[in-house]
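*Asks:* Need coordinates for the following:
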Amino acid sequence: MDEQRQMAALWFRELRDRITSAFEAVEDRGPGDAPVGRFVITPTERGENGGGGLMSVLRDGRVFEKVGVNWSEVHGELSPRAQAAMAARGVPGMDSDPRFWASGISLVAHMQNPHAPAVHMNTRMFWTPHAWWFGGGSDLNPCIEYPEDTAHFHAALKSACDAHAVDYYDRFKAWADEYFFIPHRGRARGVGGIFYDDLNSGDWSADFAFTRAVGEAFLPAFLPLAEAHMAQPFTEADKETQLIHRGLYAEYNLVYDRGTKFGLETGHNPDAVLMSLPPTAKWP
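*Replies:* Have a look, this model is predicted:
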């Protein structure tokens, strides 16, 4: 499994590199004459625990107000709380052996133009001495929805899913609808996408291939939407709508997001874990 783990970690890092390059190219084509945004890359470490990663954040660009594309490869022992959470999910061996390894990429983009949708994507591999699995997904979070954008985004994800299993899109879309729901608000945080976790079909190569397909689908699914709206005129009311919607996003990530909880409980850099939070937000 050592070879497979390194293959996965390397691919997640390569995907990070390609996405950051593509986003900077969009910045170069962005509207206005303000300086184009560029990613600031900061290595991260887990203190007394093992591993770390790269935190890549672009702020105050022409197109992106804040976007983070983080990569990590971490290992060590789960805290008792994280260990109990894994055991409750049915992960074998968690009651006796807390060792783990994980690697993945996590992305959240908040846009300058309120007509351009915010977006989230992540893919990851998790390993324990008793089990391994993949997880991830992507979801679109417009504050002003355009049905054609939603259709385009979902079509790209469906195509990626259909190439691997005929039931993946319906299963993982339904999972996203359930997972990216804000119970205390009684509403979804966006227009959905796909979400999956604990994916272990028994065929590591097939599951890794599907996870790569999810990552590869991201740029074709999202970039056309960012480019279509980046120069669209907007009003102060549009910006107000965006800021209030960002409040919903912040509430979800701080209260419910599984990745946020895991990152903080396993001692990862808190700035990297909380990279997903918007730069500004409002509450009604």
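
*Asks:* alpha carbons only for contacts and neighbour counts from here, please
*Replies:* Noted.

*Asks:* can you tell me how far residue 50 sits from residue 96?
*Replies:* 20 Å (CA to CA, to the nearest Å).

*Asks:* Between these two, tell me which one has more neighbours.
*Replies:* More neighbours surround residue 50 than the other of residue 50 and residue 96, with 15 against 9 (other CA atoms under 10 Å).

*Asks:* Proceed likewise with the subsequent sequence, for comparison:
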Amino acid sequence: KGIPGMRDDPRFWAAGISLVAHMQNPHCPAVHMNTRMFWTPHAWWFGGGSDLNPCIEYAEDTAQFHGVLNSYCAPHGADIYPRYKAWADEYFYIPHRKRARGVGGIFYDDHCTGDWGKDFALTQDVGRAFLPAYAPLVEARLNQPWGEAERDAQLIHRGLYAEYNLLYDRGTKFGLETGHDPDAVLMSLPPLAKWT
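*Replies:* As a prediction, this is how the structure comes out:
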């Protein structure tokens, strides 16, 4: 409803990739990445992004993640990374906790410049940036020792992540409102969480 031209011609095509990882080791950050496209005979929209959600923050991990995202966005315009970083900072904010759910990343929606090839190339690069931005963080922290204090911090942070996704995430709301498989829609939730 409300999509231009759909009343006259209801055909549409949608595709997306969504990935969420909640790692066992509390030193390895949780992460989210998504790319998507919606097409009608009248228009198209791209969206996506990725954001880092560590329960134990390391400044160098945040710098690595954002640096790679910036480098993949740069060929598409000097304004892309700063604009989509600001959008992520706003989108992944949890009003009732007065804080972000993680250390940010990039986020965009309804992206349509009128040049399909250009828009698709940006979305492809957002997807391509994911592994070089995230994999080195996991490789560096995978075998880092942890104990009950770190596990407790992780479970509390996972509760924050769950609160955000259940209360504010547009994708979760859209999936549940449109009758999609609830297990698929809620796949982003961590396997275990804790609230204090």
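
*Asks:* So after superposing, what's the score?
*Replies:* After superposition, the two chains reach a TM-score (TM-score structural alignment, normalised by the length of the second structure) of 0.96; 196 aligned residues with a CA RMSD of 1.3 Å.

*Asks:* isn't residue 44 of the second structure right up against residue 14?
*Replies:* No - counting by CA atoms under 8 Å, residue 44 of the second structure sits too far from residue 14 to count as a contact (9.5 Å).

*Asks:* Which residue ranges of the first structure form strands?
*Replies:* For the first structure, the strands defined by DSSP state E cover 40-45, 50-59, 64-77, 99-111, 118-128, 131-141, 181-182, 187-188, 192-199.

*Asks:* do you know which of these lies nearest residue 257 of the first structure?
*Replies:* When the strands of the first structure are compared by CA to CA, strand 181-182 sits nearest residue 257 of the first structure, at 10.2 Å.

*Asks:* how much space between the residue located most distally from the centre of the first structure and residue 129 of the first structure?
*Replies:* Residue farthest from the centre of the first structure, counting by CA atoms, centre = their mean, is residue 96 at 30.5 Å. Residue 96 of the first structure is 11 Å from residue 129 of the first structure, where distance means CA to CA.

*Asks:* same check, this time on residue 179 of the first structure
*Replies:* For residue 179 of the first structure, the distance to residue 129 of the first structure - CA to CA - is 27 Å.

*Asks:* Which of the two has more residues huddled nearby?
*Replies:* residue 179 (18 against 14).

*Asks:* which position in the second structure aligns with the more buried one?
*Replies:* Counting by TM-score structural alignment, residue 179 of the first structure lines up with residue 91 in the second structure.

*Asks:* Is residue 275 of the first structure in contact with residue 68, as I believe?
*Replies:* Yes - the pair residue 275 of the first structure / residue 68 is scored as a contact, 6.2 Å apart, by CA under 8 Å.

*Asks:* ok, the two, which is more surrounded?
*Replies:* residue 68 (26 against 22).

*Asks:* measure the corresponding residue of the second structure for residue 277 of the first structure to residue 44 of the second structure for me?
*Replies:* Alignment note (TM-score structural alignment): residue 277 of the first structure maps to residue 189 of the second structure. Counting by CA to CA, the gap between residue 189 of the second structure and residue 44 of the second structure amounts to 29 Å.
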